[in-house]
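**Q** Sequence and predicted model, in that order:
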Amino acid sequence: MKLTRFSLLAVVLVVVSSPIYAVNQESSEFNVRITIKESCNISTADGSELDFGTIDRASKDANANNNLAVTCTQGTPYRVALQSPRLMINTKINNLSIPYMLYQDANQSKPFGYDIQDAYSNTGTGNTQKIPVWGQVKQTDTNVPAGQYSDKVTVAISY
């Protein structure tokens, strides 16, 4: 009997309270939006140097490789140029230099361009993409006085 009274009381409360909520209801709307802009980031992936190592004077070609890391929004076309005079300068005697080349492929058939027009090109995936950089110094260009030679390359990306 107590259970029946409790059940009846619960039903009455639900029936009485239902119209209260329905009578005082209002609504409004709002927009939800996002704007995605194209973006690209670039850095060196495997250290900050392309190191040809140490070789004997005029003994052989010197080859080295490294990777750049590019992250562009999905579907964003981009171009990467490697800007430098392509001359490693002796660190002690400024008028001594060694020319070198930078390539987009291991076969060294496609040079990296100096400017955006002759650059490596691809389309972003939203994930980091590795771009290989292959370098070569010809044997004949290493017939120079012993010492350390270096150059600084600026990596330029346009998108």
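**A** All right, it came through fine. Numbering: from 1, shown residues only.
**Q** contacts and neighbour counts: CA atoms only from here.
**A** Will do.
**Q** how many neighbours does T73 have?
**A** By the criterion of other CA atoms under 10 Å, T73 has 18 neighbours.
**Q** let's bring in a second model and compare:
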Amino acid sequence: MDEFANLAIWENQVGMVASWKQWVSYVSIDYCFLICARHFNLEQGCSRRFAVKKGLCALALTCCLMAGNTSAIAATANGVLTVQATVVAACAVGSGTLVFGTIDPALGTSGPANANVNVTCTQGTPFSIGLSDGSNASGTQRRMKGASQSQFLAYELHRDSAGLQRFGDSVTSQRLTGQTGLGAIANTIAIYASIAAGQSAPADTYSDTVPITVYY
């Protein structure tokens, strides 16, 4: 009687994987793989190199069961995951320092000093920038104050390097307009400054603080 003919007898004794595990101790490795082939018509149900001992025959048969028993996962159910996010317009502005260096108040500055500040806004957000008249202004005249003698030195801030466009805030027309946010990339805003000639001021270090406002 050939091996496959004997399988009818073997298969009557095997109902579940658990019973196979009890039974395999009496069965050769060859029969293990013959049963795999008989049950699932598999040419390569499980590689024999994984069943090097008779004691692993149950593992080989279990592997074959998992490979062949596709009816256990025949049904599926589907759904949809919706993912949402909201981006709102927002802006942030950095700080900067504008340094005139050493000057003669009687002569003023021969050319504009300048500094840059960075403004970061949500991509596509239009914005404008205003500079206040500073902490020591007299009317609309910006002034720096001496550190030790409380004297003042007048100066001005401009939107252009030629010094023709005042950079202010109290008057809307003096703001820097027409800017658009670049997202993660900051907009670099140039600020120009000058000191008018004909002033008298004692030797000292002069400074002022100018708040920056971004409108968006």
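**A** Sure thing, it's come through. If you're wondering where the values come from, they're calculated on a predicted model, not measured in any experiment.
**Q** State the helix or strand in which the residue nearest in space to the middle of structure 1 lies.
**A** For structure 1, the residue sitting closest to the mean C-alpha position, by CA atoms, centre = their mean, is V70 at 1.9 Å. Taking DSSP states H and E as the criterion, V70 of structure 1 maps to strand 62-72.
**Q** Counting by contacts, list what that strand packs against.
**A** Packed against strand 62-72 of structure 1 by the contact rule (3 or more CA pairs under 8 Å, 6 or more residues apart in numbering; DSSP states H and E) you find strand 40-44, strand 128-137.
**Q** how about 10 Å then?
**A** Where contact means 3 or more CA pairs under 10 Å, 6 or more residues apart in numbering; DSSP states H and E, strand 62-72 of structure 1 is packed against strand 40-44, strand 77-83, strand 101-103, strand 120-123, strand 128-137.
**Q** the inter-axis angle of that strand versus strand 128-137?
**A** In terms of direction (axes from the mean of the first three to the mean of the last three CA atoms, to 10 degrees), strand 62-72 of structure 1 departs from strand 128-137 by 160 degrees.
**Q** And the residue in structure 1 that G168 of structure 2 lines up against, how far from A156 of structure 1?
**A** G168 of structure 2 maps onto G113 of structure 1 when the alignment is built from TM-score structural alignment. Distance, G113 of structure 1 to A156 of structure 1, by CA to CA, to the nearest Å: 10 Å.
**Q** residues contacting G75 of structure 1?
**A** Listed by CA atoms under 10 Å, 6 or more residues apart in numbering, the contact set of G75 of structure 1 reads 38, 122-126.
**Q** What is the nearest of those residues to Q136 of structure 1?
**A** Proximity of the contacts of G75 of structure 1 to Q136 of structure 1 (CA to CA) peaks at N122, which lies at 23.4 Å.
**Q** Was I right to think the closest one contacts P77?
**A** Yes. Counting by CA atoms under 10 Å, P77 is a contact partner of N122 of structure 1 at 5.9 Å.
**Q** For structure 2, which segments count as strands?
**A** For structure 2, the strands defined by DSSP state E cover 91-93, 113-121, 126-131, 143-146, 152-154, 156-158, 176-180, 187-194, 206-207, 212-215.
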